[in-house]
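**Student:** I'd like to go over a predicted model; first the sequence, then the structure.
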Amino acid sequence: MSARRLAVLLGPRRSGVPAYTWLADSIRQLVADGRLLHGTRLPSERELLGQLQLSRTTVTRAYGVLRDRGYARAVRGSGTVVQVPGGPVAGGGEPLELASLQPVGADVVDLTCAAPAAPPGLNRAYAWAVERMPSFIAAAGYFPLGVPELREAIAQRYADRGVPTDPDQIIVTTGALAGLAAVYRALLSRAEPAVVESPSYPNSVRALAHSGARVVPAPLVSDDLEGLSGVIRRSSARMMLAMPDFHNPTGHVWSDDERARVAAMWRAGGVTGVVDETMIDTWLDEPIEARPMAAYAPGCVTVGSAAKTFWAGLRIGWVRAPHALVGAIARARLTMDLGAPVLEQLAVARLMDTQGGLSEESRQRLRASRRVLLELADRCPGWQAETPTGGLSLWWHLPSERSSALVAAAERRGVLLAPGSLFAVDGRGLERWIRTPYALDEVSLQRAVGGIADAWADVTAPSHFAVKN
């Protein structure tokens, strides 16, 4: 990293502390926030002292403090290099149905996961939460509906979006998937039909099937509203799982008209809409102008999460439900767990207060990563994808039915992909589709583009077809 770029990241010097302490603490905070990555070479002492107008003794002492605390190391020929104390932990990817639960090696690019890295400020939010803990540790620590300040913050977010909500309508959960599972358990009887757009997020569909529901695939709202109406009518479904905001995997966003028409279908058919809003804050080009589904369908249940907005490791989600359904969902949730961790709830409440949603730096990083993956259109003849205005992945249409073959070939080249069939509600088909998340950094995605392009060349080569035949 250049001295000029580091100076921008450091910002103005903090008064009241020695200069070497400010420099060491500021660099340590950049590492903790993920803005300085493991292995980054810091500017030389001479470069940095000129840029920051500090003495060489100050910079030398600051670098020494970083090395002593495990945030940097001296490398012969490279100077001072950033390190995460203990080294970065492998794995941490999203466990999809076909993915291994073992950590992914450092030489593999995992494109089965669509979750961004932690934003700047997460470490500070945890520090703030630790300071708040004395207020909670005198009691037993069970908050099955969530700590009051987080429930209030979530309710306020809905109110700000035009859906009046009081904290009594909010149930905090250990992630969105746990919230969905509680809703399914509360509202569905065994073998009762539930409609889901296909393709869809596989873990949500698996949780629905595991609840005992009969999962009924339907066309995407953005493709065939009349077809969806027919499926609801013929199946006599009493629930529909919907993802109107940056749908995973397609990235589609329902318009106001589509939301109003779907809400009318739900009312006419006596259907409870279960709305997955985990992607709502991941807009990259412009915020979603359409109002939330709860504005059109007051009887729907909405599920949200901190995973895509802040960090998946927080494991905090929530359910917003009409007053008439809150009790049933809360009782169903108590059969699964007794509440989310207090520290993480406080950290999320702090992030909501200080950042609101996805940080601008995170948006810039995701836009840059999206541009890298769009290069696949040039590298892989015939590949087509709409550029979504948000979300975390591209949904590619392939010129031939080679999705599963591509996944196998890409894995041999160190790139993990999920086949299109994984996103099919019935687990079959979609061999002309592949999802490529752009949540990783640009360097990793550039490696992935090369590996995917080479793998596509492998599976479309005449010799490959000859072997198969």
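**Tutor:** Perfect, thanks for sending it.

**Student:** hey, let's count contacts and neighbours off CA atoms from now on
**Tutor:** Will do.

**Student:** Over to Ile171. Which of the three states is it?
**Tutor:** When classified by DSSP: H, G, I helix; E, B strand; the rest coil, Ile171 comes out as strand.

**Student:** I figured it hits Val319, correct?
**Tutor:** Yes: with contacts counted by CA atoms under 8 Å, Ile171 reaches Val319, the gap being 5.1 Å.

**Student:** Show me which of the two is the more surrounded one.
**Tutor:** Val319 (31 against 27; other CA atoms under 10 Å).

**Student:** Skipping its backbone neighbours, what lies nearest Asp353 in space?
**Tutor:** Nearest residue to Asp353, sequence neighbours excluded (CA to CA, 6 or more residues apart in numbering): Ala153, at 7.6 Å.

**Student:** Can you name every helix or strand that the helix or strand harbouring that neighbour contacts?
**Tutor:** Using DSSP states H and E, Ala153 sits within helix 148-160. Under the contact definition 3 or more CA pairs under 8 Å, 6 or more residues apart in numbering; DSSP states H and E, helix 148-160 sits against strand 170-173, helix 342-354.

**Student:** Put this next to the first one:
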Amino acid sequence: MDSRITARALSAALGGWRTREPAYEALADGIRLLCLDNRIAARTALPAERELAAALGLSRTTVATAYRSLRDSGHIQSLRGSGSITLPHPRREPGRVATGADDIDLQQASPAAWPGLAGVMSETAMDAASLVARTGYETRGTHALRTLVAERYAAAGVPTTPDEVMITTGAQSAVHLLAQTLLRRGDRALIETPTYPHAAEALRAAGARLVGVPVTTGEGWDLDRAEQAFARTMPRVAYLMPRFQNPTGRSMGDAEEAVIARAAARSGTVLIVDETTADLAIDPPTGSRDGAAHAFARNRVVRVGSLGKTVWGGLRIGWIRADASLIDRLVAARPPRDLGTPEFEQAVATRVLARMEEVLAQRATLLREGRDALADALATHLPTWRVPHVRGGVAMWVELDAPLSSGLVMAARAEGVYLSAGSRFAVDGTHDRHLRIPFTAPVGDLRRAVDVLARVWPEVRAEAPIDVIEPVGALV
């Protein structure tokens, strides 16, 4: 047995689990979804029936029946005297969920590889002799790649030297390294909600206590809440995606960034700005904000970037841009995790960065086609849902007309369409009224996925308790 989840933690993770009757099957579905999303790892001990019943306000019989349903479906195993533990499941392999030939996997919001990448890899392979002549241990990253990254920042109005750049194995590795270096157990970390879930996991893994600041598709960042959170909790770090935020697609304006920067400076907070989607503009710029350097003061701002969303998810190249003193700390802290980023991938990235304008133009066309096709299909088949217009990024944060995101995801999975429920992106709330739908998949797949959602949605609503379909504050 590797870990244990408390009744309180499971209750929070389940969010709005009661999406259908009977209650025991809805509870079982909620736990299945957590397992399928790998939010509950295999070999995790579940709470005792009595403890979970108390946390959820249910009878012990209801929880016991839900556990029996999970045993029948092969998701848990119960042993007398040892409780119930989750089991490995063939259809929840991390990073690979859709297994059928006709399945549509919309859990990962990454487009297919840039078409020119294969040619760049072939060109790089021609230089294999010079590559293998090096030691291969570049903890800081190759000078050539760091120079190009620094030049791109300088061109965007953020003067940068190669000594202020560190190459990592993707952006996720960068966030993990920053969290482990900057945080101590019990420190507060401010983060948007909804947010990129793997960033929240990295902060929690470092022992941080997360402080959520709401961001919505309509109003953007709740600046009053943000200022209060900075002043009240004095977070050591704040993780933000200010441009084409994942999952909402919102971007900060100069005024919003200025408020956040001032609040962070007053509380002594290190701002970690995730720019992995920042270059994925779809619509032409409007006003001076688009395409300009961020308004965040350079002091205590750390930037994270990567080629995962722009070029290919399989090209595991990311970077950190920070003051040289912090880069030195990160380089010293890195060896226990890994000894550097692979040389071949860095050489490929060096060639790709020289062609980024070409890459981004192709990405804008691809993402525009997906976004427009998805928006049209949703407007046609699910007109009661609220579909935001996003100017860039990789996904839409769609508002449903009932808080049944988890139930909808489970129903869609049965039809071969794999999505992540709104609760997957939550920090301090459930987000069960929202669904992230990436528009990075082929247009045909997006239309088929919406057809499935439109077909199963009435069934999901029909099975839900009336107080869930018509809660206080429901859409009108």
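**Tutor:** It's in. Just so you know, these numbers come straight off a predicted model, no measurement behind them.

**Student:** how about the helices in the stretch 51-200 of structure 1?
**Tutor:** For the stretch 51-200 of structure 1, applying DSSP state H, counting those that start in this stretch gives helices covering 56-68, 122-132, 148-160, 176-187.

**Student:** Turn those helices into CSV, columns for mean neighbour count and distance to Val104 of structure 1.
**Tutor:** Converted to CSV, these look like this (neighbours: other CA atoms under 10 Å; distance: least, CA to CA, whole Å):
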stretch, mean neighbour count, distance to Val104 of structure 1
helix 56-68, 18, 28
helix 122-132, 17, 24
helix 148-160, 18, 33
helix 176-187, 23, 23
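
**Student:** Dump the ones you listed to a markdown table, plus distance to Thr389 of structure 1.
**Tutor:** Formatted as a markdown table, the helices of the stretch 51-200 of structure 1 follow (distance: least, CA to CA, whole Å):
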| stretch | distance to Thr389 of structure 1 |
| --- | --- |
| helix 56-68 | 40 |
| helix 122-132 | 25 |
| helix 148-160 | 22 |
| helix 176-187 | 23 |
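
**Student:** I'd like to know which of these lies nearest to Asp223 of structure 1.
**Tutor:** Smallest distance to Asp223 of structure 1 across the helices of the stretch 51-200 of structure 1 (CA to CA): 24.9 Å, for helix 176-187.

**Student:** Could you tell me where the helix holding Ala153 of structure 1 falls in structure 2?
**Tutor:** On structure 2, the counterpart of helix 148-160 of structure 1 by TM-score structural alignment is residues 143-155.

**Student:** how much does the matching stretch stray from structure 1?
**Tutor:** Here stretch 143-155 of structure 2, set against structure 1 after superposition, deviates by a mean of 0.7 Å using mean CA distance after the TM-score superposition for structure 1.

**Student:** what comes into contact with that stretch?
**Tutor:** Residues from elsewhere that reach stretch 143-155 of structure 2, judged by CA atoms under 8 Å, 6 or more residues apart in numbering: 159-167, 346-347, 349-350, 353-354.

**Student:** are any of those buried, and which?
**Tutor:** In the contacts of stretch 143-155 of structure 2, burial by neighbour count holds for 160-167, 346-347, 349-350, 353, counting by 16 or more other CA atoms under 10 Å.

**Student:** Kindly state which residue of structure 1 is aligned to Ala263 of structure 2.
**Tutor:** Using TM-score structural alignment, Ala263 of structure 2 lines up with Met265 in structure 1.
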